[in-house]
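# missing the sequence, but the structure's below:
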């Protein structure tokens, strides 16, 4: 379960960050939601200590907001102006974080390069000039892999999401995170914090003062400085002229971190808890006259020491090692066996599938009960031959996406279409609950299970926002009764983005425009996964 990805350089991370699809024909409101999703993902990776992914997302966010969205045709629409300014205001804080993270990425990459060089030199002494053929054996890492498109991952162990034993871990991880969020939400309500104040705390004040900040610095000057800063980062990503690693972010909000302890520290804590308390000092017993009575003599120690229980005691904690003493050989974290106390925090899910262009897809865990529960909610519409749609929302944890909530928005339906209404309410709810939109689900009451041209044009907006986004189609009267799909990339996503044919339903000339996301794919059905259903429709509509 060792990590299979080598630490990459800052320049390589920046290159990956700039490798994303942008299309000017997608509404600016959709791109702003994409930027918000990047921020949420970056916060999770930052809390988990994954510097490379944090840097990639923050850099991509800055490039999207400053380089692309500032010249979008919808920029001057009144409904977009404030949100775009707010997104722009967050970039300055992100740039400071990028400066803080870059030295850590560089240090890990340099250390890996140095270690790899020493290992190759040692192998050359043993194997001669054929050592290059053994590079795959070194730490399970390939030097050639550094030039691939695959994302960098944390140094923690990587596990396969499809393995049955790992799915049990995934269910436990989802249940724990679900309970943690629910407990935090109830605690906030218990202490009388209003929803408005809670949103302000979650936002860390980032979006509240953007007007004042822009008024003080000037819109054009501030944007110009940020553009220059992004360009400087891109040109100098290989250099070492960064701020110190220990400097703090300029943001007033610090994402809460789960306290981490090493295995040695956890063992020391358990040892201190299990050790019996020290005996209290002996008290002298006095007679009424005040003369102390001498305690009885202790019995002599047996000549043969009783060693029956010594084998059950753990070894003593080793003392601190001085600078001149050689350090003990300790297994690196990526090679330590998982135990019940650390298994939920010391692994990362590896990509379970790849796009057609080679980019990795993070696993998406789909609750096995979701489809049946959605069909129960949609049953009244299905009997009337009306489509029903829902949003698949969830969380990011350990480099995997967990669908934890099914939201049925206000909508209007026909036998062949379904249109969501009042989308602002939906996205405000997701922001308040710290949820990401991971895809959508809808019914075909009388049609077969397939992606219509209307479905394809709807889904491309989701998949541009997040490559792992999925579309589930339920056809309860047909066989197969359901399917889980994504656009191919390429050629499907590009064909839909460039399609300008009129009409709701029209043919496309591209073959293999979409594919199954499960077999094979990145979607894994997960039993015992937590799932909450939120129905936003007015009662009169169902």
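Looks like it arrived, so ask away. None of the values given here were measured: they were computed from a predicted structure.
# From here on, just use CA atoms for contacts and neighbour counts.
Noted.
# what about residue 441, which SS state?
Following DSSP: H, G, I helix; E, B strand; the rest coil, residue 441 is assigned to strand.
# How about the contacts made by it?
389, 390, 391, 392, 471, 472, 473, 474 (Cα atoms under 8 Å, 6 or more residues apart in numbering).
# Next one: it from residue 197, what distance?
33 Å (Cα to Cα, to the nearest Å).
# Likewise for residue 189?
11 Å.
# just residue 418 next, same as before
For residue 418 relative to residue 197 (Cα to Cα), the value is 35 Å.
# what's residue 417 in contact with, if anything?
residue 387.
# actually residue 259, not the one I typed
Contacts of residue 259 by Cα under 8 Å, 6+ apart: none found.
# Of residue 418 and residue 197, which one has the most company?
residue 418 (18 against 12; other Cα atoms under 10 Å).
# surely that one meets residue 388?
Yes - under the criterion of Cα atoms under 8 Å, residue 418 makes contact with residue 388 at 6.4 Å.
# residues in contact with stretch 177-189?
Against stretch 177-189 from outside (Cα under 8 Å, 6+ apart): 198, 404, 530.
# so the second one sits right up against residue 526, yeah?
The reference is to residue 404. No - at 11.0 Å, residue 404 does not count as touching residue 526 under the criterion of Cα under 8 Å.
# what do those two both touch?
If you check residue 404 and residue 526 against Cα under 8 Å, 6+ apart, the residues they both contact are residue 367.
# returning to what we had before: residue 496: which of the contacts of residue 441 is nearest?
residue 471 (15.0 Å; Cα to Cα).
# Next one for the comparison:
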């Protein structure tokens, strides 16, 4: 399989901080949606750490720290007892998230510095520094230069970046996801080892903002002890004992994962014998059950076909030796973008999921009542795969449906180790479209997860179903700023949402297995 030419330059720590900080906090969105967003960010960070996609992991975990430490406590619904219970585990997890951000900085910094050194040695530094981004000819963002940290060049662990537009690559994405989901089921809970990033060295100038943010969060923790000390949360509220939320564990990596690369690699086109250690080893010793690493026989080949990012052999650093059981790393590049140029990761939707949902909703549909479900799934190789349809407790009317018992939803996501990728609901008496109420609901999902999808099923009309996302801009921004209290009202923008299914959108139907989980206390209304 040929390496693609979709890699972008690595981003500096400061650039990653700026990207992570770029989101619109809006207290008009219900607290439960922001809490869900924080939970999703944490699970995304775990997934990217497992894939060793450290720049993207840094962005989502730093964004988590901002959302939890700075914003949730100021939400007007923060004093509600149920919301205090939702916020408590998010806050308790914050120290581990901050520690992980510090842990992964050295390798991110090293990749950026390596790229900078290589760029300075080329004949045309300006050309090598030019952003190389992939955009589809049919994308609405072809006029944008997109720097995607999920596709960043990394000399320590080169990755095959594949174009998801290729049907073979779509099939490969599904096959790899099935294999990984099966592995996770057999292995039980999983978590990446971040302790290997401990040797950080002296702080650099671009760490200032991160350290200031982290110190602020630490002071808040010291003063409040779970959002006390003048915050919106009471100290006497404890997390329910029937479940707990995972933290990013410092457990040993699974044996099939690649041995982490050293933070500094000797340069040169020829293989070098191992040097005597100057201090504590940067890489954990190999298990006696594992074969020893083979020596590197030739210098690192071209990382991809993009001349801007193919280092000269004379200056390319040698790749660390691979172990026999190191899997090939693959990342799938987006081929759709938001209207503001941000990339949309591909979402794979089980082909039969909506039929299963309509069977569950049939009793409500006969009564003319709406019903909703949550689309839950996993992040693998920079693509999202829906593998669970969750039917939560909800309040249903002829024109609305609202989820309830948020803690049960969180427990389910915790037990299955999934994130909420979107939602599905019926229009038993209306056509297939997103009402103004639906648009406000979708804004809660899409505020932190651009790829969130809203599926509408209108069994009495044609088309009988559709998948949608809000435009951004103008749709998401206008709806977040809307304060109209009426259930149904008009929005000024003419195109608040668009089709999300292929070929126009980022959602692919696929032959994926999925489970239907009905956790309603009452199965009918």
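It's in. The model shown is predicted, which means the values in this text are computed figures rather than measured ones.
# Now the TM-score, please.
The TM-score (TM-score structural alignment, normalised by the length of the second structure) is 0.71; 419 aligned residues with a Cα RMSD of 3.8 Å.
# distance of the residue nearest to residue 129 of the second structure when sequence neighbours are not counted from residue 109 of the second structure?
Spatial nearest neighbour of residue 129 of the second structure, excluding adjacent residues (Cα to Cα, 6 or more residues apart in numbering): residue 119 at 6.8 Å. Per Cα to Cα, residue 119 of the second structure is found 15 Å from residue 109 of the second structure.
# so the equivalent of residue 88 of the first structure over in the second structure, which of the three states?
Aligned by TM-score structural alignment, residue 88 of the first structure pairs with residue 91 of the second structure. For residue 91 of the second structure, the assignment made with three-state DSSP gives helix.
# Residue 91 of the second structure and residue 69 touch, don't they?
Yes - the criterion here is Cα under 8 Å, and residue 91 of the second structure meets it with residue 69 at 7.4 Å.
# Among the two, which residue is more densely surrounded?
residue 69 (22 against 19).
# Alignment lookup: that one to the first structure.
In the first structure, the residue matched to residue 69 of the second structure (TM-score structural alignment) is residue 66.
# how about the nearest residue to its match, chain neighbours excluded?
residue 227 (6.3 Å).
# Aligned against the second structure, show me the partner of the one you found.
Aligned partner of residue 227 of the first structure by TM-score structural alignment: none.
# quick one: residue 227 of the first structure is in a strand?
No - the assignment for residue 227 of the first structure (three-state DSSP) gives helix, which keeps it out of a strand.
# tell me the SS of the alignment partner in the second structure of residue 43 of the first structure?
Matched across to the second structure, residue 43 of the first structure falls on residue 46, judged by TM-score structural alignment. Assigned state for residue 46 of the second structure: helix (three-state reduction, three-state DSSP).
# Residue 46 of the second structure against residue 248, yeah?
Yes - using Cα under 8 Å, residue 46 of the second structure is in contact with residue 248, at 6.8 Å.
# what about residue 342 of the first structure, helix or strand, and which?
Residue 342 of the first structure belongs to no helix or strand when assigned by DSSP states H and E.
# could you pull out the strands for the stretch 301-450 of the second structure?
Using DSSP state E, counting those that start in this stretch, the strands assigned to the stretch 301-450 of the second structure run over residues 330-333, 336-337, 343-344, 347-350, 372-380, 383-391, 394-396, 401-403, 419-426.
# Make JSON lines from these and add distance to residue 148 of the second structure to it.
Listed next are these as JSON lines, based on distance: least, Cα to Cα, whole Å:
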{"stretch": "strand 330-333", "distance to residue 148 of the second structure": "9"}
{"stretch": "strand 336-337", "distance to residue 148 of the second structure": "11"}
{"stretch": "strand 343-344", "distance to residue 148 of the second structure": "7"}
{"stretch": "strand 347-350", "distance to residue 148 of the second structure": "17"}
{"stretch": "strand 372-380", "distance to residue 148 of the second structure": "16"}
{"stretch": "strand 383-391", "distance to residue 148 of the second structure": "14"}
{"stretch": "strand 394-396", "distance to residue 148 of the second structure": "37"}
{"stretch": "strand 401-403", "distance to residue 148 of the second structure": "34"}
{"stretch": "strand 419-426", "distance to residue 148 of the second structure": "20"}
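# Between those, which one is closest to residue 65 of the second structure.
strand 419-426 (17.9 Å).
# What span of the first structure is the closest one aligned with?
Strand 419-426 of the second structure maps onto residues 436-443 of the first structure, going by TM-score structural alignment.
# export the contacts of stretch 177-189 of the first structure to a markdown table and tack on distance to residue 410 of the first structure and neighbour count?
What follows is the contacts of stretch 177-189 of the first structure, written out as a markdown table (distance: Cα to Cα, whole Å; neighbours: other Cα atoms under 10 Å):
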| residue | distance to residue 410 of the first structure | neighbour count |
| --- | --- | --- |
| 198 | 25 | 15 |
| 404 | 20 | 23 |
| 530 | 24 | 23 |
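# Thanks again, I'm all set now.
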